[in-house]
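Q: sequence and predicted structure are below.
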Amino acid sequence: MMKHVMNRPEWLGKLREDILEPDLPVIDPHHHLWDRLGPYFCDELLEDLSSGHNIKASVFIQCRWSHKSGGPAHLRPVGETEAVARVAAQAATKAPSVNACAGIVGFADLTKPDVLDETLAAHKAASSRFKGVRHITAVDAGFDDALPDIDPGVMMQEDFRAGFAKLAAHGLSYDAWLYHPQIPEFTDLARAYPDTVMVLDHFGGPLGVGPYRGKSDDVFTDWKASMTELATCPNAHIKLGGLAMDVIGFDLHDQPLPPSSGEMARLWRPFVDTTIELFGAERCMFESNFPVDRGSCDYPVLWNAFKRLAAGASADEKTALFHDTAAKVYRL
């Protein structure tokens, strides 16, 4: 069974780097709050957001944290939005210069269209920061990734699409966490609902474990072909990050020392360059995916890697990649 890598502060502390381009404004559009890999709540989040890069704001993405334990099942995920709103208020008193959790992307079960309007209204009532929905669809028969049971092909199912069709009317975006063989289904969804702002998390999950281990060239070829098709959908946006996760297969967490920003930039450049070339900087945004990726790299070093990857971009492109695309997509 694949599991996220535990956070190891002592190991991460073995590598330190000077901050590159410390004045460049950044929005981190993808992080979580939880206690699964070690605590990552208000204080830990602020420690990262204030660790040297010019982080202006952040966006919380659902992770099944702090759901309500009782009441109607479709309203239980609203507890996460309520909890994140409390963290945002707490963070504002501790670090007013950083708009932590400026946006909240929560969970609503899109396969329950009959009660979805009530769920979305409850999320929006819980916090004005509520910006969108993520309904995880990541599933692959080749390995067990410890995610909740997910029906293969759920994005193609009638009930899911009936729920999905409601998002645009509520002014909400959609985040997707899936694996690269599922990108064509996401593309089909994007074409069917062109008025919905859609975000593909973590490059679309190019896999490097289970039956995909040792087949990186084949995976990249298949991934690029799928991303080329997706790029024809103007409502599709891509998050550039998440490649430090265990399922991607780079195994950064197994090294004696944490990876440097240069090492990560070298490993990830094919994915970053290809994605930006296909979608343009105005539809791409760098993301931390912390604390998940914290199992393999330190927050300041991670953003240094992103800045190395964007070194050849124009000033306008950098502004989009690090700040403006996220601000536009999440209406910050």
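A: On my side now, so go ahead.
Q: okay, CA-based contacts and neighbour counts for the rest of this
A: Fine.
Q: assign a three-state SS to residue 174, would you?
A: The three-state assignment at residue 174 reads strand, by DSSP: H, G, I helix; E, B strand; the rest coil.
Q: let me fix that, I meant to ask about residue 65.
A: Per three-state DSSP, residue 65 ends up coil.
Q: can you verify residue 58 is assigned to a helix?
A: No. Looking at residue 58 with three-state DSSP, it is strand, so not inside a helix.
Q: surely it and residue 104 touch.
A: No. Counting by C-alpha atoms under 8 Å, residue 58 does not reach residue 104; the two are 9.1 Å apart.
Q: out of those two, which sits in the busier spot?
A: residue 104 (31 against 27; other C-alpha atoms under 10 Å).
Q: next up, a second structure to put side by side with the first:
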Amino acid sequence: MPVVDAHQHFWNLRTGSYPWLTPEAGPIYRTFEPEEFVPQLAAAGIDRTVLVQAMDSYADTDAMLAQADEHDFIAAVVGWVPLNRPAEAAQALERYGRHPKFAGVRHLIHDDPDPDWVIQDSVIEGLGLLAEVGLPFDVVAVLPRHLEHVPVLAERVPGLRMVIDHLAKPPIKEKGWEPWASLIAAAAECPGVYAKVSGLNTAADAETWTAGDLRPYVDHAIEVFGPDRLMFGSDWPVAVLAGDYAKVWRETGALLAELSDDDRSAVLGGTAARFYRIEV
């Protein structure tokens, strides 16, 4: 079973538009492309990755698919279509669906001023299109409200597979627990809902975090989802805001060390391969 990083990004500030990415973002306010990433994957022993959209635009999705054509390590692309415009979304899905590596859809719902964007009727219709063609939806949940919507979506869009990015950003730095713990457990009760053990370092203290800081949250996720519905992701290059790829990989290994070989293999590749239908 290949080792899969199920959540990474690229962006090019010369050719793309990312309004959320401003000079205030510090070290990630620059271009990040495959050539910089490949040596880090090799050092960690990562075989394949899932490249995830960084902007709600066709241009970003087109650029990612072009990169996937050029680089075999990119096994799957999670792109964007206008879910709130179902007719247009259907046309985009038909077009992108011809690409063998187009494997899912995400929308930056956390950047929308309406925290209920994802449950409006037009978006529900758009998500229904994903369910019809068997494509999953990556859920960006940074507010409790976002996480509350996951069981609602599971009920309103039968057959839709979802994955919660970054375990919905638990309050690690504050050493908080509720309402995150109850809401993630409620989401996990829906069998079609998965989660990514990713992006946790940037929810912790950027300078001092270790596996020990993340452990209560990851252990809870393992308890409520099980390894067969969890997948590792680096969230590179956002990860460099709190360390580097090597540290994320090392500390993730420490977090999973007590799992059986089969369970660890699931989190480090097997789950992502099944979920995104990656050929192995």
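A: That came through fine. What you are looking at is a predicted structure, and each value in this text was computed from that prediction instead of being measured.
Q: which residues in structure 2 does stretch 230-243 of structure 1 match up with?
A: Counting by TM-score structural alignment, stretch 230-243 of structure 1 pairs with residues 187-200 of structure 2.
Q: now stretch 224-235 of structure 1: buried residues?
A: For stretch 224-235 of structure 1, the neighbour count (16 or more other C-alpha atoms under 10 Å) marks 224, 226, 227, 230, 231, 233, 235 as buried.
Q: among those, list the two that are farthest apart in space.
A: Within these, 224 and 235 form the most distant pair, 18.4 Å apart (C-alpha to C-alpha).
Q: which residues of the stretch 51-200 of structure 2 fall in strands?
A: Ranges of strands in the stretch 51-200 of structure 2, per DSSP state E, counting those that start in this stretch, are 74-79, 102-106, 137-139, 162-164, 193-197.
Q: so can I have a markdown table of these showing distance to residue 278 of structure 2?
A: Output for the strands of the stretch 51-200 of structure 2, formatted as a markdown table (distance: least, C-alpha to C-alpha, whole Å):
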| stretch | distance to residue 278 of structure 2 |
| --- | --- |
| strand 74-79 | 6 |
| strand 102-106 | 8 |
| strand 137-139 | 16 |
| strand 162-164 | 15 |
| strand 193-197 | 16 |
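Q: nearest to residue 207 of structure 2, out of these?
A: strand 193-197 (19.7 Å).
Q: tell me the helix or strand right after the closest one.
A: Downstream of strand 193-197 of structure 2, the first helix or strand assigned by DSSP states H and E is helix 211-225.
Q: which residues sit against whichever helix or strand comes after that next one?
A: Downstream of helix 211-225 of structure 2, the first helix or strand assigned by DSSP H and E is strand 230-232. Residues outside strand 230-232 of structure 2 that contact it (C-alpha atoms under 8 Å, 6 or more residues apart in numbering) are 4-7, 194-198, 221-222, 266-272.
Q: do stretch 226-233 of structure 1 as well
A: Outside stretch 226-233 of structure 1, the residues touching it (C-alpha under 8 Å, 6+ apart) are 180, 183, 184, 186, 187, 190, 191, 194, 236, 275, 278, 279.
Q: what's the closest of these to residue 331 of structure 1?
A: Taking C-alpha to C-alpha as the measure, residue 331 of structure 1 lies nearest residue 236 of these, at 15.6 Å.
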